[in-house]
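# no FASTA, just this:
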């Protein structure tokens, strides 16, 4: 299974569901798929992975494609987008639960890995993950280069990485990994 089928579905429904303004599949792949796949290096091959604010399924869907042993838990408040994610999960044969709810309204989801896209406030995101995290869970988050690590009760930063997306030194992404105990 490749991410190309996912990109095709996004391109097919992008206007009707207001998923993205990007109409070029290659540009979409470069902007959304590659940065999502870049997170895979720090994510285990199995376990339950929570994608908070999944939107059109990024980074969750590309990570489930890259790591088929994961069980996805994709949370998106907007019902139409959650329905789109359900459609993609069925079409691609992925193992995932999709919730159209606010993460704060859900019971414990027993998560081993937490991810999100375009994290602007790590502290808030880690607090959202806390009620759902199993002991030893990790959070793998893309964060702005200028942001300092945060301290959230129960979470400890264990590593930080800067990577060039698409081999472009002008497109650097910082990845922070936190562990919950």
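Arrived safely, thanks for sending. Here the structure is a predicted model, which means the values were calculated and not measured.

# alpha carbons only for contacts and neighbour counts from here, please
Will do.

# residues near residue 45, how many?
16 (other CA atoms under 10 Å).

# element containing it, please.
Counting by DSSP states H and E, no helix or strand carries residue 45.

# unless I'm mixing things up, it is touching residue 72, no?
No - Residue 45 is beyond contact range of residue 72, at 11.9 Å (criterion: CA atoms under 8 Å).

# Please name the nearest non-neighbouring residue to the most centrally placed residue in the chain.
Nearest residue to the geometric centre of the chain (CA atoms, centre = their mean): residue 59, 3.2 Å. In this structure, residue 59 finds its nearest non-sequential neighbour in residue 36, 4.8 Å apart by CA to CA, 6 or more residues apart in numbering.

# And here is the other one:
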């Protein structure tokens, strides 16, 4: 369990190189500054930004794929999408965000951090052209059943689902249609002892 900023920074450093760590430092500094202009994250979490946002995002790499594009839904402040893009420069990362000011923030960070592997789709998910996603992530995007319904068309039999769900993770999986089989399970978060991450593999169908 990661319980403080030093542990969180060490954890992140084990997953990427020094250049990526420099970019993460710049990202956290810009986040603090931008949060004065718009409420990207809860102000209280800025005191533990590495634990609550950087390491919390980085841990998802354990369950994501390394091949096709990583699709991050409702990217908001850029977690986990920007962190994934920084730590895996070889991986194409697509950030979906419909709120104009959030889109501007994400685009600025992509430019300033020179994330040539990352782009923003500044629109609602329903209007984005379908493409096969290797990994689908979402942090506080929508209840699990609605999230799956909205993003099903981006999934294939090889898609990894990596969905932080906080305390509701187990209940949301239990509430899925009974015939969903063993497609999803819950893993404990490394950064919050009360939180869970919904993990899955495969193509989701509305008929499941």
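Arrived safely, thanks for sending. All values reported here derive from a predicted model rather than from experimental measurement.

# on that earlier part again, look up which helix or strand the residue nearest to residue 59 of the first structure falls in, please.
Going by DSSP H and E, residue 36 of the first structure is part of helix 34-38.

# How far does that helix sit from its chain's centre?
Chain-centre distance of helix 34-38 of the first structure: 10 Å, with CA atoms, centre = their mean, to the nearest Å.

# List the buried residues of it.
By neighbour count on 16 or more other CA atoms under 10 Å, the buried set for helix 34-38 of the first structure is 34, 35, 36, 37, 38.

# distance from it to the second structure after superposition?
Its matched residues in the second structure lie on average 1.3 Å from helix 34-38 of the first structure after superposition (mean CA distance after the TM-score superposition for the first structure).

# Which residue range of the second structure does that helix align onto?
Aligning helix 34-38 of the first structure against the second structure (TM-score structural alignment) gives residues 55-59.

# ranges for the strands of the second structure?
Secondary structure of the second structure by DSSP state E: the strands cover 70-73, 93-96, 118-121, 135-138, 160-166, 184-188, 196-201.

# in the first structure, what residues pair with the first one?
For strand 70-73 of the second structure, the aligned range in the first structure is residues 49-52, judged by TM-score structural alignment.

# What mean distance separates that stretch from the matching residues in the second structure?
Counting by mean CA distance after the TM-score superposition for the first structure, stretch 49-52 of the first structure comes out at 0.8 Å.

# ok, residues contacting that stretch?
Applying CA atoms under 8 Å, 6 or more residues apart in numbering, the contact partners of stretch 49-52 of the first structure are 59-60, 70-76, 103, 111-116.

# Tell me how many other residues surround the equivalent of residue 128 of the second structure over in the first structure.
Taking TM-score structural alignment, residue 128 of the second structure has residue 106 as its aligned residue in the first structure. Close neighbours of residue 106 of the first structure, defined as other CA under 10 Å, add up to 12.

# Show me which residues of the helix ranked longest in the second structure are buried.
Ranked by residue count under DSSP state H, the longest helix found in the second structure is helix 18-34. Neighbour counts over helix 18-34 of the second structure (16+ other CA under 10 Å) mark 20, 21, 23, 24, 27, 28, 31, 32 as buried.

# Please identify the residue in the first structure that aligns with residue 89 of the second structure.
In the first structure, residue 89 of the second structure lines up with residue 68, judged by TM-score structural alignment.

# try residue 183 of the second structure
Alignment note (TM-score structural alignment): residue 183 of the second structure maps to residue 157 of the first structure.

# swap in residue 145 of the second structure?
Matched across to the first structure, residue 145 of the second structure falls on residue 123, judged by TM-score structural alignment.

# Near its match, how many other residues are there?
For residue 123 of the first structure, the neighbour count with other CA under 10 Å is 16.

# if I pick it, what's in contact with it?
Taking CA under 8 Å, 6+ apart, we find residue 123 of the first structure in contact with 150, 151, 152.

# now stretch 62-78 of the first structure, how far from the centre of its chain.
Taking the mean of its C-alpha atoms, stretch 62-78 of the first structure sits 7 Å from the chain's own mean (CA atoms, centre = their mean).
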